[in-house]
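Chemist: Provided below are the primary sequence and the corresponding predicted coordinates.
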Amino acid sequence: MEHAILGLRTTIYQVADITLAKSWYAAAFGTQPYFDEPFYVGFNIGGYELGLQPERTAPENKAESGVAYWGVEDLRGAYLHFIKSGAVAFEEPTDVGGGIAVAKVKDPWDNIIGLIYNPHFVVGK
């Protein structure tokens, strides 16, 4: 296919305080940013880009739209780690069939972070 889609590369979260968010995401994801500027902070999470951008104006309530799900080996453990890091429970770990389970949390800026355990998914295939 001439214009093949290669897969997810970047997920960007809008945050009101990029300095505070940088510290929070570094602790929650267990890694430091590889790119750090006032207009964008980028993290490499398992070969995928997690980006933070400053919000121009913070909305009263962020609407749920597309949700990026970050793969984990231990869904319950990852979910509890994010809660202990200051995230708020949004959807508790749920078995969705076929051995796949998902959960969602909200970061301190009301962004939804999806977590997924999927034993059938192999990166790059």
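Modeler: Thanks, I have it. Residues are numbered from 1 along each chain as shown.

Chemist: make it CA atoms for all contacts and neighbour counts henceforth
Modeler: Fine.

Chemist: how close does the residue nearest to Asn44 when sequence neighbours are not counted sit to Gly30?
Modeler: Nearest residue to Asn44, sequence neighbours excluded (Cα to Cα, 6 or more residues apart in numbering): Leu50, at 6.4 Å. Distance, Leu50 to Gly30, by Cα to Cα, to the nearest Å: 13 Å.

Chemist: who has more neighbours out of these two?
Modeler: Legend: neighbour count by other Cα atoms under 10 Å for Leu50 and Gly30, higher for Leu50 (20 against 9).

Chemist: presented hereafter is structure B, for comparison with structure A:
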Amino acid sequence: MAVQNISAVMVHVANVAAGLDWYERAFPGARRVRITDPAFECLAVGAIRIEVVPSDNKVTSGAAGSVVYWGVTDFDLALTHFLKLGARLYRGPMDIESGYSMCQIQDPWGNCIGLRGPNKGGASTRETAAV
């Protein structure tokens, strides 16, 4: 068995239509993908699909377990973009290796999204930090 790249990120939300709309705005360049059998709609960001599905008793919305980190070209610009869309800072930001920073934000349903990339503005441009 050979493990390949991440192919999809499944996001559980209470309202799928609202979730698709929010993630489409959050990831500029994302394109909607419609699958007919079974009927399903998701977003493609490059080769990765964001599959927004209903939360239920087995898998609820919210922060728990694994977090996928998205590579960004400008950390502070990306963080500002998500915060303007209503995401909340959950952990960080923190400076890591080679001038890069990382943090976790939460979508409107409480799911965590990781951001990781070069900090072009420097740590002094950040006004808010979460633990």
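Modeler: Yep, it's here. All figures in this text were calculated on a predicted structure; none of them were measured in a lab.

Chemist: re earlier: residues in contact with both of Leu50 and Gly30 of the first structure, list them for me.
Modeler: With contacts defined as Cα atoms under 8 Å, 6 or more residues apart in numbering, no residue is adjacent to both Leu50 of the first structure and Gly30.

Chemist: where exactly do the helices run in the second structure?
Modeler: Here the second structure has its helices, by DSSP state H, at 16-26, 75-84.

Chemist: please name whichever of those helices is nearest to Pro108 of the second structure.
Modeler: helix 16-26 (8.5 Å; Cα to Cα).

Chemist: and that closest one, which stretch of the first structure?
Modeler: Mapped onto the first structure using TM-score structural alignment, helix 16-26 of the second structure covers residues 18-28.

Chemist: so how far is Ile35 of the second structure from the residue nearest the centre of the second structure?
Modeler: Centroid check for the second structure by Cα atoms, centre = their mean gives Ile113 as the closest residue, at 3.5 Å. Counting by Cα to Cα, the gap from Ile113 of the second structure to Ile35 of the second structure is 25 Å.

Chemist: with Asp74 of the second structure instead?
Modeler: Taken as Cα to Cα, the span from Asp74 of the second structure to Ile35 of the second structure is 33 Å.

Chemist: quick one: which of the two has more around it?
Modeler: Remark: of Asp74 of the second structure and Ile35, Asp74 carries more neighbours, 17 against 10, as counted by other Cα under 10 Å.

Chemist: which residues touch the nearest residue to the more buried one once chain neighbours are set aside?
Modeler: Using Cα to Cα, 6+ apart and skipping residues adjacent in sequence, the residue nearest Asp74 of the second structure is Pro118, 5.5 Å away. By Cα under 8 Å, 6+ apart, Pro118 of the second structure lies in contact with 72-75, 99-101.

Chemist: and with 7 Å instead?
Modeler: 73-75, 99-101 (Cα atoms under 7 Å, 6 or more residues apart in numbering).

Chemist: ditto for Ile112 of the first structure
Modeler: 67, 104-106.

Chemist: ok, back up a step: buried only: go through the contacts of Pro118 of the second structure for me.
Modeler: With burial judged by 16 or more other Cα atoms under 10 Å, the buried subset of these is 74-75, 100-101.
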